[in-house]
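*Asks:* Sequence first, then the predicted structure, then my questions.
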Amino acid sequence: MIDLRSDTVTQPTTAMRQAMAQAVVGDDVYGEDKTVTKLEETAAQMLGKEAGLFVTSGTQGNQVAILTHTKRGEEVIVEADAHVFYYEVGAMAALGGLQTRPIAGERGMMPLTAMEEAIRPQNIHFPETGLICLENTHNRAGGTVLPLSYMQSVKELADRNHIPVHLDGARLFNAVVASGISAKEYAATVDSVQFCLSKGLAAPVGSVLVGTAEFIEKARKWRKMLGGGMRQAGVIAAPGLIALTQMVDRLADDHVRAKRLAQGLANIRGIVVDVDRVETNIVIADVRDSGLTPDEFLATLSECGVLAAGFGGTLVRFVTHVDITDDHIDETIAAAAFTTRMR
């Protein structure tokens, strides 16, 4: 099957598998796993932060960051389609006793005026605004890249109001490759960053959270409370090091293939794709004019050997990654064309 459901389906490379087998390990809860320590230090250095923390997933990294930044009863400003709001099982409320303040954005960006208006004034009736969360690239906006200037403006607004900013950078390195702006420059606009090793960077598991040394020390305790204290974790940190050092530049190939896929799908009658909005490795197609429901479209596509994912309403998502080739893109376009003819 040609699996375009997500970039989480990638298989570890041969080098990653070898690194897993040969990793130097120790008990990370005791701080004795040298491979984990190297991964955390490498990640922190790449993003220009003081320290890093290896976590099991992007969701765990985001929630550890949010819990570290806030206290119960506070409010967190989020974009209305942000991953931390849309896909993390209400964790802010369930785990942190936090209220979310979603703001509808355009291409993943909350309007600065709306964000400023959402910051709570001191009043006995209101919760305090404890955190602003950004997402770059923005998944539900189609993998769009938040401009550095926008993130700088958000940080200036947050600093004026003494509010920290957390970045869900699950696909931050896609933004880096697409924009030419370094990870350090993006990270300088926020107080903490979580990025995934297990998406476009193709490691089998894990994310890293970075911030100040004091912040990471507190975050480490939250990670333990959430069951994320791992023991001989070097076996999964080792492929993460390869992901960071060898898999970043090749993300450009995924972006080129996503654009070509978008153009091919847009030329099929009954499928609508905004090709100009495809900036990284995510393609969102609207199949409402095909005469098929998304479920019908996906079922027939699967019979043709291609997997994609429903994305709400009449939308279908395709995500390119390291295991997708040029031939796969051609086959996917042909399968989609066949699928629309079968209605």
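*Replies:* Nice, I can see it. Only a predicted model underlies this, so the values are computations on that prediction, with no experimental measurement involved.
*Asks:* going forward, measure contacts between C-alpha atoms and count neighbours the same way
*Replies:* Fine.
*Asks:* which stretch of helix or strand covers residue 228?
*Replies:* When elements are assigned from DSSP states H and E, residue 228 belongs to no helix and no strand.
*Asks:* residues contacting the most centrally placed residue in the chain?
*Replies:* With distances taken as C-alpha atoms, centre = their mean, residue 170 lies nearest the centre of the chain, 2.4 Å away. By C-alpha atoms under 8 Å, 6 or more residues apart in numbering, the contact list for residue 170 reads 58, 135-137, 194-196, 199, 207.
*Asks:* another one to put next to it:
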Amino acid sequence: MYAPTPPNPDAPPLRINLYSDTQTRPTRAMREAMLNAEVGDEQLGLDPTINALCARVARLLGKEAAIFLPSGAMCNSIAILTHCRPGDEIIAHESAHIIEAEGGAPWALAGARVHGLPGARGFFSADDLRASLRGASRYAAPQTLLEIEQTSNLGGGAVWPLATLQELAGIAHEAGMATHMDGARLMNAVVASGVAAADYAAPFDTVWIDFTKGLGAPLGAVLAGSAATIDQAWHWKQRLGGSLRQAGICAAGCLYALDHHVDRLAEDHANAKRLAEGLAGVAGIVIEPPDTNLVYADVATSGRTPGAWAESLRAQGIMVSVMGRTRLRLCTHLDVSAADIEETIAAFAAIN
């Protein structure tokens, strides 16, 4: 599903990087904050900057405790390992990141399978969830975890409505299941909808936010939940080699991002909207209107494959993602300006 443009030594220098918001680079001010960070042994709880970040994220998400981890994928894996046992079943959308982009980690690490539910824009309904529940049976895998991705990446960066999340989590809890939110782009949902992060997180037993996407830090994610759950998560962090030493250098970048890079996500959303409007005028391209910072372009009727589009754009110094057989993904972030958007629109029109 994720297919980066192959390196081309003859391609011109990369000027506009719309491949992913993971491509953001720490700003000079963020680097200075990292340089000046107080540090200590994170594994022993002695890093004051890590401790400050975890406490702040726990408050932001309305949870008792939080744990700093190197990546969002590790947050998902540790949450799954904490909630599930070998042979268990997780219910998620069929396009969920834990299915499509984490190397089969639920199966490989936790021994848990993922049952993917269909639905447009990465969503499924309360009726879909109810229909997937089997009840206790000695013949079937125990269904122990509901997983939701906010925003839905392969759903076009779509924002789950709060009422839907509350209803789904309620059904899962009533069925005896735990609930987990993959909040890789949760702050994009917060900025786009005006709903507080704690409100989105409230129905979920565990939730995390990533600092390496739109928030622009070079490293780090924070998983939050009850104190007991995070205590269990620490065991898995230790087992997986995620315990760190003077990681406050990284946490300082995350704290800087919370102070300076959340509100500005609205700029990314505005740039994505403008990009979608511009590309909608290019013959043979069908645009999925964006909720946030992800623009998906279906090029099936353009006469060119997504790979051919990506190659032609890369020849002009523009990098995009190839997403499957017919789609391109263009992701706006803090290293993409409004002028870059106009240049990209013009490049598409010129190729066509």
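*Replies:* Now that the structure is in, tell me what you want to look at. Keep in mind the model is a prediction, meaning the values are calculated, not measured.
*Asks:* so what number do they get for TM-score?
*Replies:* Here the TM-score for the pair of chains, by TM-score structural alignment, normalised by the length of the first structure, is 0.97; 338 aligned residues with a C-alpha RMSD of 0.9 Å.
*Asks:* ok so, going back, which of the contacts of residue 170 of the first structure show up in the second structure as well?
*Replies:* Counting by both residues aligned by TM-score structural alignment, their matches' C-alpha atoms under 8 Å, the members of the contacts of residue 170 of the first structure that carry over to the second structure are 58, 135-137, 194-196, 199.
*Asks:* Number of residues surrounding residue 313 of the first structure?
*Replies:* For residue 313 of the first structure, the neighbour count with other C-alpha atoms under 10 Å is 11.
*Asks:* SS state for the aligned residue in the second structure for it?
*Replies:* With TM-score structural alignment as the criterion, residue 313 of the first structure lines up with residue 325 in the second structure. Under DSSP: H, G, I helix; E, B strand; the rest coil, the three-state class of residue 325 of the second structure is coil.
*Asks:* show me what contacts the nearest residue to residue 325 of the second structure once chain neighbours are set aside?
*Replies:* Among residues not flanking residue 325 of the second structure along the chain, residue 306 sits closest, at 6.9 Å (C-alpha to C-alpha, 6 or more residues apart in numbering). Under the criterion of C-alpha under 8 Å, 6+ apart, the neighbours of residue 306 of the second structure are 299, 322-323, 325-328.
*Asks:* Restricted to buried residues, select the residues you listed in PyMOL.
*Replies:* The following PyMOL line selects those of the contacts of residue 306 of the second structure that are buried, judged by 16 or more other C-alpha atoms under 10 Å:
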select buried, resi 299+322+323+326+327+328
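*Asks:* Read off where stretch 150-166 of the first structure ends up in the second structure.
*Replies:* Using TM-score structural alignment, stretch 150-166 of the first structure pairs with 164-180 in the second structure.
*Asks:* Which stretch of the second structure lines up against the longest strand anywhere in the first structure?
*Replies:* With secondary structure taken from DSSP state E, the first structure has its longest strand at strand 129-135. Mapped onto the second structure using TM-score structural alignment, strand 129-135 of the first structure spans residues 143-149.
*Asks:* average offset between the matching stretch and the first structure?
*Replies:* With mean C-alpha distance after the TM-score superposition for the first structure, stretch 143-149 of the second structure departs from the first structure by a mean of 0.4 Å once superposed.
*Asks:* Could you check which residue of the first structure pairs with residue 334 of the second structure?
*Replies:* So, by TM-score structural alignment, residue 334 of the second structure is matched to residue 322.
*Asks:* Which parts of the first structure are strands?
*Replies:* Using DSSP E, strands in the first structure cover 2-3, 51-55, 75-79, 99-103, 129-135, 165-168, 192-196, 207-211, 282-286, 306-307, 309-310, 315-319.
*Asks:* With distance to residue 30 of the first structure as extra columns, can I get these in a markdown table?
*Replies:* Putting the strands of the first structure into a markdown table (distance: least, C-alpha to C-alpha, whole Å) gives the following:
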| stretch | distance to residue 30 of the first structure |
| --- | --- |
| strand 2-3 | 39 |
| strand 51-55 | 14 |
| strand 75-79 | 33 |
| strand 99-103 | 34 |
| strand 129-135 | 31 |
| strand 165-168 | 27 |
| strand 192-196 | 23 |
| strand 207-211 | 18 |
| strand 282-286 | 39 |
| strand 306-307 | 42 |
| strand 309-310 | 41 |
| strand 315-319 | 38 |
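*Asks:* So residue 349 of the second structure versus residue 108 of the second structure, what's the distance?
*Replies:* Residue 349 of the second structure sits 44 Å away from residue 108 of the second structure when distances are taken as C-alpha to C-alpha, to the nearest Å.
*Asks:* ignore the last one, residue 36 of the second structure
*Replies:* Residue 36 of the second structure is 39 Å from residue 108 of the second structure, where distance means C-alpha to C-alpha.
*Asks:* Please work out which residues of the second structure line up with stretch 194-212 of the first structure.
*Replies:* Under TM-score structural alignment, the match for stretch 194-212 of the first structure in the second structure covers residues 208-226.
*Asks:* Scan the kept ones among the contacts of residue 170 of the first structure and report the most crowded one.
*Replies:* So for these (other C-alpha under 10 Å), the most neighbours sit at residue 194, 32 neighbours.
*Asks:* That one and residue 2 of the first structure: what is the separation?
*Replies:* Distance from residue 194 of the first structure to residue 2 of the first structure, by C-alpha to C-alpha: 29 Å.
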